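Student: Kindly return the folded structure for what I paste below:
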Amino acid sequence: MFHKEGAKIILISTFSFTVLLLASSHFISNFWILKTVQILLLFMLIMVLQFFRNPKRHLEVNDYQITAPVDGKVVVIEEVYEAEYFKDKRLQVSIFMSPINVHVTRYCTSGKVKFSKYHPGKYLVAWDPKSSTENERTTVVIENRIFGEILYRQIAGALAKRIVNYAEEGMVVRQGADAGFIKFGSRVDIYLPLGTEVNVKLGQKTIGNQTIIAIKK
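Tutor: Here you go, the predicted model:
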């Protein structure tokens, strides 16, 4: 299944692939060159399709757990000063997504959206520490009955050109539901209260809706 945010791009890519495939068959007479071009075209189409895939994953909603909002790799676990909303120290967990990861963003917890803001910005590589405050990004805060306020930030990377955010202030959201999409490379930061028990390690791969980022006993 594909995410709705990819519908237009998938349609354009499929149409372009078909046109170019027919054109190459008509204008390229050399067999090996023709096959090489066709394979490259097919590869490009497959890359677009896999980028917008949206696997359905079962999740038992649990307010005592913060689940991974995205597929990727844990690149940061540290105490930082969060200057936009909390204006105090928080525990930051960051997940980097490569172009081959699923790029759907899912709500990591249930609760009421207290804050949602879009920031235009740069397109530094997503693993650059400055990307959290200088890149194009969205900041969302959800008030959960167990953890309190949890902030997550979608951050554009060097290839990302559009962040889609569904969260609006006042909404009541459900853990695991689609929260948005980041097109072509990105990162998500999660800010937890100090003292939260983190359930992942640096370098660990995460699976959205399945990997447990933090727990409350």
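Student: rest of the way, CA atoms for contacts and neighbours
Tutor: Will do.
Student: ok, which stretches of this protein are strands?
Tutor: Taking DSSP state E, the strands of the chain run over residues 65-67, 72-82, 88-97, 104-106, 111-119, 137-144, 148-156, 162-165, 172-173, 178-183, 186-192, 197-198, 205-206, 212-215.
Student: Ok, which of the ones you listed comes nearest residue 39?
Tutor: strand 178-183 (24.2 Å; CA to CA).
Student: what's in contact with that closest one?
Tutor: 5, 103-107, 154-156, 160-167 (CA atoms under 8 Å, 6 or more residues apart in numbering).
Student: Return a ChimeraX selection command for the buried portion of those.
Tutor: To isolate the buried subset of the contacts of strand 178-183 in ChimeraX, counting by 16 or more other CA atoms under 10 Å, use the following:
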select :103,104,105,106,107,154,155,156,160,162,163,164,165,167
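Student: Tabulate the strands of the chain (JSON lines), appending distance to residue 129.
Tutor: Shown next, in JSON lines, are these (distance: least, CA to CA, whole Å):
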{"stretch": "strand 65-67", "distance to residue 129": "23"}
{"stretch": "strand 72-82", "distance to residue 129": "9"}
{"stretch": "strand 88-97", "distance to residue 129": "10"}
{"stretch": "strand 104-106", "distance to residue 129": "20"}
{"stretch": "strand 111-119", "distance to residue 129": "17"}
{"stretch": "strand 137-144", "distance to residue 129": "13"}
{"stretch": "strand 148-156", "distance to residue 129": "11"}
{"stretch": "strand 162-165", "distance to residue 129": "19"}
{"stretch": "strand 172-173", "distance to residue 129": "29"}
{"stretch": "strand 178-183", "distance to residue 129": "18"}
{"stretch": "strand 186-192", "distance to residue 129": "11"}
{"stretch": "strand 197-198", "distance to residue 129": "20"}
{"stretch": "strand 205-206", "distance to residue 129": "19"}
{"stretch": "strand 212-215", "distance to residue 129": "20"}
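Student: want to put them side by side, so please do this one too:
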Amino acid sequence: MSIGNSIRAQIPPIHPEGYPFIGGFALASLILFWIWSPLGWIGTVLTIWCALFFRDPVRVTPVRDGIVVAPADGRISMITQVSPPDELGLGNRPLPRVSIFMSVFNCHVNRSPVGGRIDRIAYRPGAFINAELDKASEDNERNSLVISTPNGRIGVIQIAGLVARRIVSFVREGQSIGVGERFGLIRFGSRLDIYLPEGTKPLVSEGQTAVAGETILADLGLADPGRTYRTG
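Tutor: A predicted model of the protein is given here:
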């Protein structure tokens, strides 16, 4: 492999949704260089950050039936039992919920946690409070999906954050989707909530780093009693 090909192999591709933003940052940088060189360099750094934000790296996804993978890159901020939002249609009984917080430095392309059929998509406008707060699940702008699988129904909610102002969906109701396939993105900092079937034991811990399409959140096909964790 040539040096040029080796370098290109280390650079993740950019999602097409990012091209207009990267172009805007680059154009602004050129204008800033014309005004004052130090401002141009600041713009260049922000252009590079924008390109990294919209990166869309290849992921290696486990595909066994029952596996639930992380739909987003980020930190697992909460694992709790709560009643799902009404628009999911999953009832009012508390369900296991895993929340993943994405900072502005994480990859923001979202991937399906399971393979199945998208039964429902529901968009709801709302506020833009800090996505790490628990009440963001109810108050913030969000886009919800319900995916039916042979092992139960999974709810996935894209929640806009303090900086995010736009949720993008790539899918439609009624279509089939494979585990790890891209279904949307959120621009500039946000959170995803994953509602698991009743009785499911999450196989991750709060504070753990999740990788979209790769980190296993739960296994619906096994009666796993859960796991313990330590930090160090």
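Student: Which among the strands of the first structure is found nearest to residue 25 of the first structure?
Tutor: In terms of CA to CA, the element of these nearest to residue 25 of the first structure is strand 178-183, at 31.8 Å.
Student: The spatially most central residue of the second structure: what's its closest spatial neighbour, skipping adjacent residues?
Tutor: Taking CA atoms, centre = their mean, the centroid of the second structure lies closest to residue 72, which sits 2.9 Å from it. Spatial nearest neighbour of residue 72 of the second structure, excluding adjacent residues (CA to CA, 6 or more residues apart in numbering): residue 212 at 4.3 Å.
Student: residue contacts, the one you found?
Tutor: 59, 69-73, 110-111, 180.
Student: 10 Å instead, please
Tutor: Listed by CA atoms under 10 Å, 6 or more residues apart in numbering, the contact set of residue 212 of the second structure reads 57, 59-61, 69-74, 107-113, 180-182.
Student: mind checking which of the strands of the first structure is nearest residue 27 of the first structure?
Tutor: strand 178-183 (33.7 Å).
Student: so that closest one corresponds to what in the second structure?
Tutor: Aligned using TM-score structural alignment, strand 178-183 of the first structure spans residues 182-187 in the second structure.
Student: Buried residues, the matching stretch. List them.
Tutor: Buried, per 16+ other CA under 10 Å, within stretch 182-187 of the second structure: 182-187.
Student: okay, among those, which ones form the most distant pair?
Tutor: Farthest pair in these, by CA to CA: 182 and 187, 14.7 Å.
Student: What lines up with residue 149 of the first structure in the second structure?
Tutor: Looks like residue 149 of the first structure aligns to residue 153 there (TM-score structural alignment).
Student: Next up, the contacts around the residue lying closest to residue 100 of the second structure once chain neighbours are set aside.
Tutor: Spatially, and ignoring its direct neighbours in sequence, residue 100 of the second structure is nearest to residue 76 (4.4 Å; CA to CA, 6+ apart). Residues near residue 76 of the second structure by CA under 10 Å, 6+ apart: 70, 98-102, 191-193, 204-210, 217.
Student: And residue 137 of the first structure, by the same measure?
Tutor: 117-123, 131, 153-157, 162-165, 182, 186-188.
Student: Okay, buried residues for stretch 5-23 of the second structure please.
Tutor: Within stretch 5-23 of the second structure, judged by 16+ other CA under 10 Å, the buried ones are 14-15, 18, 22.
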